[in-house]
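1. this one's structure only:
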């Protein structure tokens, strides 16, 4: 981190106004980038004389000493002649190795998610029975890819404590990729402007009621226009009344940045035959229509 800060230098955004404190004062752009004033240990709060104090600090011995060390280290980094050169090269090699491992693991997660395949079995140890599709693909890839071959060797020999093959990293990558896909879907919906929603409730294996939400829109591209339906996710539902489902749906649409003010851009709704969904008095459908009117 020190090397990155020295190489790239301090970041000074002159276009952002500093926050105002309770007495209405704030740092001006002329003194931004100087986090300290007397400044190295006890802090500084004499705002009225801040500019003068900073100028005094800039000509001080401690400031010149630190600046000299900074410039010297930056020059040595450019010439790759630092005292920890060998250690840094080893660190960079290790970083590149883990980057390549993560790229391959992400590729496996994308493949299984794309085709709706199960990830895990009953065992999470390589080359044992019941390991599931994810670790099975790791074993297959290890036969052909030198990076994964080396990684699997480290895992089997217990040479690394963190190996990124467990269920936690799988779940985290699924979540991150799902969030990215959802962002891209919302971009398309906003480009189309008008959309419809399709809702359906069903309990999961733990008997927790959940509602699936699907958005229907026109996808524009350079060559054609197609009507698409995209699954946005499952919503946990604790209140299955029409009001409860309506509030959960509105909250989700708002969090996605979709316009629901007077149902501005929503042009259609699709539900099952449940009274809490399409009931003419207190169903979700009726509440949306009342909001629009």
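-> Cool, got the structure. Just so you know, these numbers come straight off a predicted model, no measurement behind them. Residues are numbered from 1 along each chain as shown.
2. CA atoms for contacts and neighbours, from now on please.
-> OK.
3. Break down the stretch 51-200 of the chain into its helices, ranges please.
-> Using DSSP state H, counting those that start in this stretch, the helices of the stretch 51-200 of the chain run over residues 61-79, 85-114, 132-142, 146-156, 167-192.
4. Structure two is appended below for comparative analysis:
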């Protein structure tokens, strides 16, 4: 320390240096958070101790930035243990600021104008019920925009609880129920109930908040319900589910189907029965269907048609080499696949579901007039 220098000046210089070093470390953490948020990557690692070889995305990214910049490296190396700006609480705080800034820009873009409300609920990995809230509005440039504005934890999925949680979210971000001009939910009774559904409770406050049940969703539910009314079709889809239990439940059998399909493609190309070109003759896999995953039944049946010889070959292998329970199931599937009924139902449902899939895709297009479908499509596919 310079003896001719006053203590105040020395303290000021030390304070300025400390501020500069803190700012370097904080900016490094902010840049790391921004990158991980933009890419949708996880922050934390399983082991973030000093001895760990992989401390998680955030800490590893900070370390990489330090290796590329000498100033950052020196600042982090000489940082005290309680001022490194990398702990979990700091990560959450920086993330929350980014969320507030993003949400603020969305609210400013709405600018007190009206919007449509899209809501769905689902449980997360920790089995907590979460309500996703999306707003659909017209931007100042005349484009239709959909923005996620909140994922709210709800104690239960009753209409009252959902309404209270939605009201609290609107109060926090500066919106009002009176701005709502459309509601789009699924067909669950707690959402679309005529007297006690969320739709009705919002309509009690705002008569202009018209409810629209996603048309693509309605189409899929109708097809599934009608199909299950027919016993033969119901048995057909049951046998398809058994097929996935026998073949789709084993990685080895999936690989066998792929390899057999590749061999068939090579032989067909060699004999000139099929042509080659960009995008043709791609690897095929069996795709499991879901009642609310639109178009999944069509994709399932399409994959069965394309992979049918390979599927039968693998089933015959399981019939000989598999376990006792799988042997009997494989034997029953092979016998069923050789019947006229199976072939007829397969091609009939493929034709029906193909037409329905075309209509469903049209309903989900931006210019279809039914834009509410897009959000519900994303929620149900996930």
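-> Sure, I can see it. Everything numeric in this text was worked out from a predicted model, so none of it was measured.
5. After superposing, what score do the chains get?
-> Remark: TM-score between the superposed chains equals 0.64 [TM-score structural alignment, normalised by the length of the first structure]; 203 aligned residues with a C-alpha RMSD of 1.9 Å.
6. just to revisit the earlier point, let me have the helices of the stretch 51-200 of the first structure in CSV, extended by distance to residue 268 of the first structure and mean neighbour count.
-> Converted to CSV, the helices of the stretch 51-200 of the first structure look like this (distance: least, C-alpha to C-alpha, whole Å; neighbours: other C-alpha atoms under 10 Å):
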stretch, distance to residue 268 of the first structure, mean neighbour count
helix 61-79, 60, 14
helix 85-114, 28, 14
helix 132-142, 39, 18
helix 146-156, 49, 16
helix 167-192, 14, 15
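7. Those helices into JSON lines, with extra columns for distance to residue 259 of the first structure?
-> Formatted as JSON lines, the helices of the stretch 51-200 of the first structure follow (distance: least, C-alpha to C-alpha, whole Å):
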{"stretch": "helix 61-79", "distance to residue 259 of the first structure": "50"}
{"stretch": "helix 85-114", "distance to residue 259 of the first structure": "29"}
{"stretch": "helix 132-142", "distance to residue 259 of the first structure": "39"}
{"stretch": "helix 146-156", "distance to residue 259 of the first structure": "46"}
{"stretch": "helix 167-192", "distance to residue 259 of the first structure": "9"}
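8. and residue 2 of the first structure, which of those is closest to it?
-> In terms of C-alpha to C-alpha, the element of the helices of the stretch 51-200 of the first structure nearest to residue 2 of the first structure is helix 61-79, at 9.9 Å.
9. where's the equivalent of residue 136 of the first structure over in the second structure relative to residue 42 of the second structure, distance?
-> Residue 136 of the first structure maps onto residue 60 in the second structure when the alignment is built from TM-score structural alignment. For residue 60 of the second structure, the distance to residue 42 of the second structure (C-alpha to C-alpha, to the nearest Å) stands at 12 Å.
10. And residue 25 of the second structure, by the same measure?
-> Taking C-alpha to C-alpha, one finds residue 25 of the second structure at 21 Å from residue 42 of the second structure.
11. so what's the counterpart of residue 241 of the first structure in the second structure up against?
-> Taking TM-score structural alignment for the superposition, residue 241 of the first structure sits opposite residue 158 in the second structure. Residues counted as contacts of residue 158 of the second structure (C-alpha atoms under 8 Å, 6 or more residues apart in numbering) are residue 190.
12. residue at max distance from the center of the first structure?
-> residue 61 (43.9 Å; C-alpha atoms, centre = their mean).
13. So which bit of the first structure is the strand or helix carrying residue 350 of the second structure matched to?
-> If you go by DSSP states H and E, residue 350 of the second structure is part of helix 340-363. Counting by TM-score structural alignment, helix 340-363 of the second structure falls onto no part of the first structure.
14. list the helices and strands that helix packs on?
-> helix 215-229, helix 231-243, helix 296-321 (3 or more C-alpha pairs under 8 Å, 6 or more residues apart in numbering; DSSP states H and E).
15. closest to residue 102 of the second structure out of those?
-> By C-alpha to C-alpha (comparing all of these), the closest turns out to be helix 215-229, at 30.2 Å.
16. Just tell me the aligned range of that closest one in the first structure.
-> Against the first structure, helix 215-229 of the second structure falls on no residues (TM-score structural alignment).
17. how far does that helix sit from the chain's center?
-> 23 Å (C-alpha atoms, centre = their mean, to the nearest Å).
18. which of the residues in that helix are buried?
-> Under the neighbour-count criterion of 16 or more other C-alpha atoms under 10 Å, helix 215-229 of the second structure has 215-217, 219-221, 224, 227 buried.
19. repeat for stretch 192-201 of the second structure
-> 192, 197-201.
20. cool, stretch 203-211 of the first structure as well?
-> Buried residues in stretch 203-211 of the first structure, counted by 16+ other C-alpha under 10 Å: 209-211.
21. any idea which of the residues you listed is closest to residue 84 of the first structure?
-> residue 210 (55.3 Å).
22. how about residue 96 of the first structure, what's its match in the second structure?
-> So residue 96 of the first structure corresponds to residue 20, using TM-score structural alignment.
23. quick one on the thing from earlier: any chance of the buried residues of stretch 192-201 of the second structure in CSV with distance to residue 182 of the second structure and secondary structure as columns?
-> Putting those into CSV (distance: C-alpha to C-alpha, whole Å; DSSP: H, G, I helix; E, B strand; the rest coil) gives the following:
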residue, distance to residue 182 of the second structure, secondary structure
192, 13, helix
197, 15, coil
198, 13, helix
199, 10, helix
200, 12, helix
201, 13, helix
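24. Distance to residue 354 of the second structure added to these, as JSON lines?
-> Below are these laid out as JSON lines (distance: C-alpha to C-alpha, whole Å):
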{"residue": "192", "distance to residue 354 of the second structure": "29"}
{"residue": "197", "distance to residue 354 of the second structure": "34"}
{"residue": "198", "distance to residue 354 of the second structure": "34"}
{"residue": "199", "distance to residue 354 of the second structure": "32"}
{"residue": "200", "distance to residue 354 of the second structure": "35"}
{"residue": "201", "distance to residue 354 of the second structure": "38"}
